[in-house]
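Trainee: After the sequence you'll find the predicted model.
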Amino acid sequence: MTESNFDLVPSYVIETNQTEKEGFEAMKTLLEAEAKPTAIFCANDITAIGALKFLALHRKKGGYNPFMFGKIGYIR
């Protein structure tokens, strides 16, 4: 990210054990922040599924939409 001139916001970095539940909770934490991220990066598909489930479940009451965020996957 640094090489691409993106600013890394430390509060946006949430370490998890890469589970669906922790992806769900991490997305909740991100969206409770005053400044909302515009994209998410998850270290694996399971964590991403949890994050997207949070967005889908809170679509109506929170106004969140999975299509509001850029998403990046990573496979090594």
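Mentor: Ah, there it is.
Trainee: From here on, just use CA atoms for contacts and neighbour counts.
Mentor: Fine.
Trainee: The one helix or strand L52 maps to: what's the following helix or strand?
Mentor: Assigned by DSSP states H and E, L52 belongs to helix 45-57. On the C-terminal side of helix 45-57, the closest following helix or strand by DSSP H and E is helix 59-62.
Trainee: buried set for the following helix or strand past that following helix?
Mentor: Sequence-wise, the next helix or strand beyond helix 59-62 is strand 70-72, with elements assigned using DSSP H and E. By 16 or more other CA atoms under 10 Å, strand 70-72 has no buried positions at all.
Trainee: want to compare, so here's the second one:
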Amino acid sequence: MAKAKLVLHEKQVEEDESVIEIKIWSVTTGSLHPYGVKYSLVYIREGKECWATTMLMDVITDIIAASLNHTASLISGPF
């Protein structure tokens, strides 16, 4: 299995010393992640991690696509 390749790493420290950090990796395309992208988002305030997420981009894309398909089915009914 090939290693993930870090494509982007941005870290921003705000005036209130909170930290926002994003990392994006290119991963091997396969059935688990057909788009070949993985990302991590982190927000730290007052030295404590407030939220963090690491997800495969295809999961997000599938959720968005399902939501759009559902919305389209709601508005494409007979009028």
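Mentor: Arrived safely, thanks for sending. Computed from a predicted structure; not experimentally measured.
Trainee: Work out the TM-score between the chains.
Mentor: TM-score of the superposed chains, computed with TM-score structural alignment, normalised by the length of structure 1, equals 0.26; 31 aligned residues with a CA RMSD of 3.3 Å.
Trainee: circling back to that earlier point, list the buried ones in the helix holding L52 of structure 1?
Mentor: D45, T47, A48, I49, G50, A51, L52, K53, F54, L55, A56.
Trainee: need those residues in a markdown table with distance to M27 of structure 1, can you?
Mentor: Formatted as a markdown table, the buried residues of helix 45-57 of structure 1 follow (distance: CA to CA, whole Å):
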| residue | distance to M27 of structure 1 |
| --- | --- |
| D45 | 14 |
| T47 | 10 |
| A48 | 9 |
| I49 | 11 |
| G50 | 8 |
| A51 | 5 |
| L52 | 8 |
| K53 | 9 |
| F54 | 7 |
| L55 | 8 |
| A56 | 11 |
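Trainee: quick one, what contacts the closest residue to H9 of structure 2 other than its chain neighbours?
Mentor: Closest residue in space to H9 of structure 2, ignoring its immediate chain neighbours: K23 at 4.5 Å, by CA to CA, 6 or more residues apart in numbering. K23 of structure 2 sits next to L6, V7, L8, H9, E10, Y39, S40, L41 when contact means CA atoms under 8 Å, 6 or more residues apart in numbering.
Trainee: quick one: the first one is in a strand?
Mentor: By that I understand L6 of structure 2. Yes: with DSSP: H, G, I helix; E, B strand; the rest coil as the criterion, L6 of structure 2 is part of a strand.
Trainee: any idea how far the residue nearest to it when sequence neighbours are not counted is from N69 of structure 2?
Mentor: In space, and not counting its chain neighbours, L6 of structure 2 is closest to W25: 4.4 Å by CA to CA, 6+ apart. Distance, W25 of structure 2 to N69 of structure 2, by CA to CA, to the nearest Å: 28 Å.
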